[in-house]
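In: Would you be able to build a 3D model of this:
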Amino acid sequence: MKKKLFINGEWIESEQYADLFSPYTEEKIAEIPLASEKQVDAAIDAAYNNREVMAKLTAYEKAEILEKLVDLLKENRVKAAQIIAMESSKPLKFSLGEVDRTIETYKFAAEEAKRIHGEMIPLDAAKNGADRLGYTLREPIGVVAAITPFNFPMNLVAHKVGPAIAAGNTIVLKPASQTPLSAYFLAELLEAAGLPKGTFNLVTGSGRKVGDRLVTSDKVSMVTFTGSPEVGIGIRNKAGLKKVALELGSNAGLIIDDKVHIDKIVPKCVTGAFSNQGQVCISLQRIYIHENLFEAFTAKFKEETEKLVLGDPLDENTDVSSLISRKEQDRAKAWIDEAAKEGAQIISGGVIENNILLPTVIVGAEPHLKVSCQEVFAPIVTINSIKNVEEGIDYINDSKYGLQAGIFTKDIHTAMNASKRLEVGGVMINDIPTYRVDQMPYGGVKESGNAREGLKYTIEEMTEMKLVVWNQEQY
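Out: Model prediction:
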């Protein structure tokens, strides 16, 4: 399967191609074009030259295109999920879940396209404001460059493409090198949905060549990126005055207070820790549980973890499959070995079998270890006992990240205090930090990012506010 770039409404071959391999079987599944700088520039030019075409679409027309895309995704739900599973090794049950969320995300985008509005400004509240009418408008920002990660190759693309279309912007998309097939499928569906020619462009290739060209182009008005803090900081430093929205890393923590019914929360915690092999920005990585519940919780968590089905991502029964690459697998294994060497106890997993890193549960990992203080992005979770919730809050806040955190407690005052003290973008009370629905404002503080995604909030990022003031005196 040899793919082509999608530039200015045309499918274009590249001079160079790279083989794409399945992370699970390691078999070749496609040939992916490597865009030249000239082709990246052509994609940017197409988006730039079609800004007015997109901006002139009515709210009704933009919503209609997005609704057609929703219908096409519903018709192709299983095919879309199989593409995700094949290129990323996300188990099929979770790939189907991602497609369902993608459908919902574009549905929200269609609805929000009809709700973009400014506000009236009461100018006469100022001494000098009599006889003047003031209001604001929201206008498209222009060309949006979207750089997306591998872990949600459809839904995290939707969180950038959906609001960009709703806001009336044009787009150049650069998907992750390991998961471009989902993006190519999207391009086909957008073409069928009637998106105007040249307003959506898709280029694949190295971040250094394609990404840098997008980030530094004067014709790009905004860069939206999801990925590592190191790359995100580099983008911000190169982008100049253009708007940069960054969704970066995390090592999400959960506090479990005394007297919580652990039987109800253990299955939820296991899912939060090991879905998509732990390759989720808000994957449950650190659990801090009251010392009175520690032994019972740990035993049950280990038991539930070892029930997970490992295997082929295309098998509907599989819970956990391969990590995105051998390199990531080896890195994660090295972090586990470091923790064991430093005195932590590996109570489950910690080994690689049939190209799969077994779900790994670590007890007693010190805060300075990589499995605690960095983003593991692998099926690894640490469990530590705490004397009280305050101690757990201190542990969670002792991090360079701050995306989401969770707390289970029966005490409303404890919950309120935690919601105020936790240094994160989102606090989940009586839930795991992995909880997300697609219309909520999602984003972090510290090295977890500088923006919020969620359709309404992204549209605000992707539009410029214009003030209009009418002097009502007669001239």
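
In: all contacts plus neighbour counts: C-alpha atoms, from now on.
Out: OK.

In: What count of nearby residues applies to the residue lying closest to residue 365 once chain neighbours are set aside?
Out: Of all residues not flanking residue 365 in the chain, residue 344 sits nearest, at 4.8 Å (C-alpha to C-alpha, 6 or more residues apart in numbering). Applying other C-alpha atoms under 10 Å, we find 18 residues neighbouring residue 344.

In: wait, doesn't residue 344 sit right on residue 368?
Out: No - using C-alpha atoms under 8 Å, residue 344 makes no contact with residue 368, being 11.8 Å away.

In: Contacts only, for residue 418.
Out: Residue 418 makes contact with 393, 407, according to C-alpha atoms under 8 Å, 6 or more residues apart in numbering.

In: in the helix or strand harbouring it, what counts as buried?
Out: Element membership for residue 418 (DSSP states H and E) is helix 412-421. Neighbour-count burial for helix 412-421 flags 415, 418-419 (criterion: 16 or more other C-alpha atoms under 10 Å).

In: cool, and stretch 360-372?
Out: 360-366, 370-372.

In: for stretch 162-181, same thing?
Out: Applying 16+ other C-alpha under 10 Å to stretch 162-181 flags 162-181 as buried.

In: Please apply the same query to stretch 319-337.
Out: The neighbour-count check on stretch 319-337 (16+ other C-alpha under 10 Å) flags 319-325, 329, 332-333, 335-336 as buried.

In: quick one on the thing from earlier: follow the chain on from the helix holding residue 418 and name the next helix or strand.
Out: Counting by DSSP H and E, what follows helix 412-421 is strand 426-429.

In: To check against the first, give me the structure of this:
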Amino acid sequence: MNTTAQPQGFWIGRHRATSPESFEVRSPYDDTLVARVAVPTDEQVEQAVAQLAAAARPARELSAHQRAAALDHVSRRLTERAEEIARTITAENGKPILWARGEVARAASTFRWAAEEARRFSGELQRLDTDAASTGRMAVTRRFPIGPVLAIAPFNFPLNLVAHKVAPALAVGAPVLVKPASSTPLSALLLGEIIAETDLPDGMVSVLPLSGRRTGALVTDPRLPVISFTGSEPVGWGIKQQAWNKHVTLELGGNAAVVVHEDWPDLRAAAERIALYGTCQGGQVCVSVQRVLVHERIAEEFTALLTDAIGAMRQGDPTDEDVQVGPVIDEENAARLESWIEEAVGAGAGLLHGGTRKGTTVEPTLLRDVPDGTRLAEEEAFGPVLEISAYRDLDEALARVNSSRFGLQVGVYTTGIDTAFRAHREIEAGGVLIGEVPTWRADQMPYGGTKASGVGREGVRYAMEDITESRMLLLTGLAL
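Out: As a prediction, the model looks like this:
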């Protein structure tokens, strides 16, 4: 980490640049200085965008093997530098080192998947001679980039959520400008350094740590016709409103629910998994478990198991190999969580465990029967806070899951195939996970939400489709 007075530079294409203006990156855990980072000037931002626009054609004309080779290189280098990058994530984000290492491994996998998809992103053939008037004709449909991508990334996965925007763009030949979160720019800058080692066209990828004002100007810049945003709901919908004539993908989070049905055989294992994935990484995961719905026949037993499991979560210094729950990103969010907990308890919720904070560290917390209308019941906590309540039957459970204005992912613990398919049919969310917490994600699967959780899909192949448009070629006079 660069803790000297010399600010760390940013990336305009494959060239590192700096400027007189800079800001500090500090550890969320103990507020120590991690690095200083230079902020691009308006002229440097214009240079990056102009280069991005100029790179659109050569990027689109790259062969599959050229795109795949670059992606393979990034995947390999992430693996080679894994420990360095993991410690950077922990330093700037406060994520426990065990989860930071997992994030680097996932990012390497994301680029590997993109390399594989780049090799088989071929389009489709459709013979048209099914009708006499179309004899000898065939349609070839391929997908081409809509244009350069503005990728706005959040703080909670400062490497892998950048990877989920950059890797699909490179796989289809789309230039991309990365705007990392101001609190966690270092991981994205390391990624920019690795990408600069490839043979991609110069100017195809830039990484610029920008303020909100300068990002707002890019949102409306016509040279960036695609925007991929992961972050808070108000900002995301504001971007979509501003960029009404652009292609916008939004990943905005939610208050993820998990249903534990009466037929699930191993309640202890389910409780331990729910506790882990409701509190890990400080609960700062878009699909972190927040609402736990348990069948009334097993509610008392399961509540006791979950309370014990949450109490067993290890919290502390994120550089400690045994720590599972780190701090939240800043004291403002820690204070917000504290006030939401106090509001819920004041409205009648039972406090089963936790409820306190010290600085940015919020104790893993479990509440029972949080009343409707409280912020913990209605909004995304984005912290290590869960609430549990009982339901009578599956009708009630599914209705309560769908009562949320969010719909990203939902977990359902059941062994019943009919229950699983009914949940898939009726739950209004982008994903339904059977026998698993909603927090689980494989980087190649489709990932995205409905309702207030956003629009569009990530997951490498699905993102490749999302940022491209189909174009049909008609061939005539063929002997089919």
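
In: if we can go back for a sec, and the residue nearest to residue 365 of the first structure, what's its match in the second structure?
Out: Counting by TM-score structural alignment, residue 344 of the first structure corresponds to residue 349 in the second structure.

In: how much space between that match and residue 366 of the second structure?
Out: With the distance defined as C-alpha to C-alpha, to the nearest Å, residue 349 of the second structure ends up 10 Å from residue 366 of the second structure.

In: ok, now which ones touch residue 427 of the first structure?
Out: Contact analysis of residue 427 of the first structure by C-alpha under 8 Å, 6+ apart lists 404-407, 419, 433.

In: Select, from those, the two members most distant in space.
Out: Maximum pairwise distance in those, criterion C-alpha to C-alpha, is 12.5 Å, between 419 and 433.

In: Name the SS class of the corresponding residue of the first structure for residue 122 of the second structure, please.
Out: Residue 122 of the second structure maps onto residue 117 of the first structure when the alignment is built from TM-score structural alignment. At residue 117 of the first structure the chain is in coil, as set by DSSP: H, G, I helix; E, B strand; the rest coil.

In: Okay, and residue 466 of the first structure sits in which element?
Out: strand 463-471.

In: what range in the second structure matches that strand?
Out: Using TM-score structural alignment, strand 463-471 of the first structure pairs with 468-476 in the second structure.

In: got it, and stretch 274-288 of the first structure?
Out: Using TM-score structural alignment, the partner range for stretch 274-288 of the first structure is residues 279-293.

In: End to end on that stretch, go ahead and measure it.
Out: Criterion C-alpha to C-alpha; first-to-last residue distance in stretch 279-293 of the second structure is 17 Å.

In: gap between it and the chain center?
Out: Using C-alpha atoms, centre = their mean, to the nearest Å, the distance from the centre of stretch 279-293 of the second structure to the centre of the chain it belongs to is 13 Å.

In: how deep is residue 143 of the first structure tucked in, by neighbour count?
Out: 29.

In: counterpart of it in the second structure?
Out: That one, residue 143 of the first structure, aligns with residue 148 by TM-score structural alignment.

In: so what's its match up against?
Out: Counting by C-alpha under 8 Å, 6+ apart, residue 148 of the second structure touches 52-53, 56, 174-177, 223-226.

In: Distance-wise, check it relative to residue 199 of the second structure.
Out: On the measure of C-alpha to C-alpha, residue 148 of the second structure and residue 199 of the second structure end up 18 Å apart.

In: how close does residue 30 of the second structure sit to residue 137 of the second structure?
Out: Residue 30 of the second structure is 68 Å from residue 137 of the second structure, by C-alpha to C-alpha.

In: And for residue 189 of the second structure?
Out: 49 Å.

In: got it, and residue 467 of the second structure?
Out: Applying C-alpha to C-alpha, the value for residue 467 of the second structure to residue 137 of the second structure is 29 Å.

In: who has more neighbours, the two?
Out: Neighbours were counted for residue 467 of the second structure and for residue 137 using other C-alpha under 10 Å; residue 467 has more, 28 against 19.
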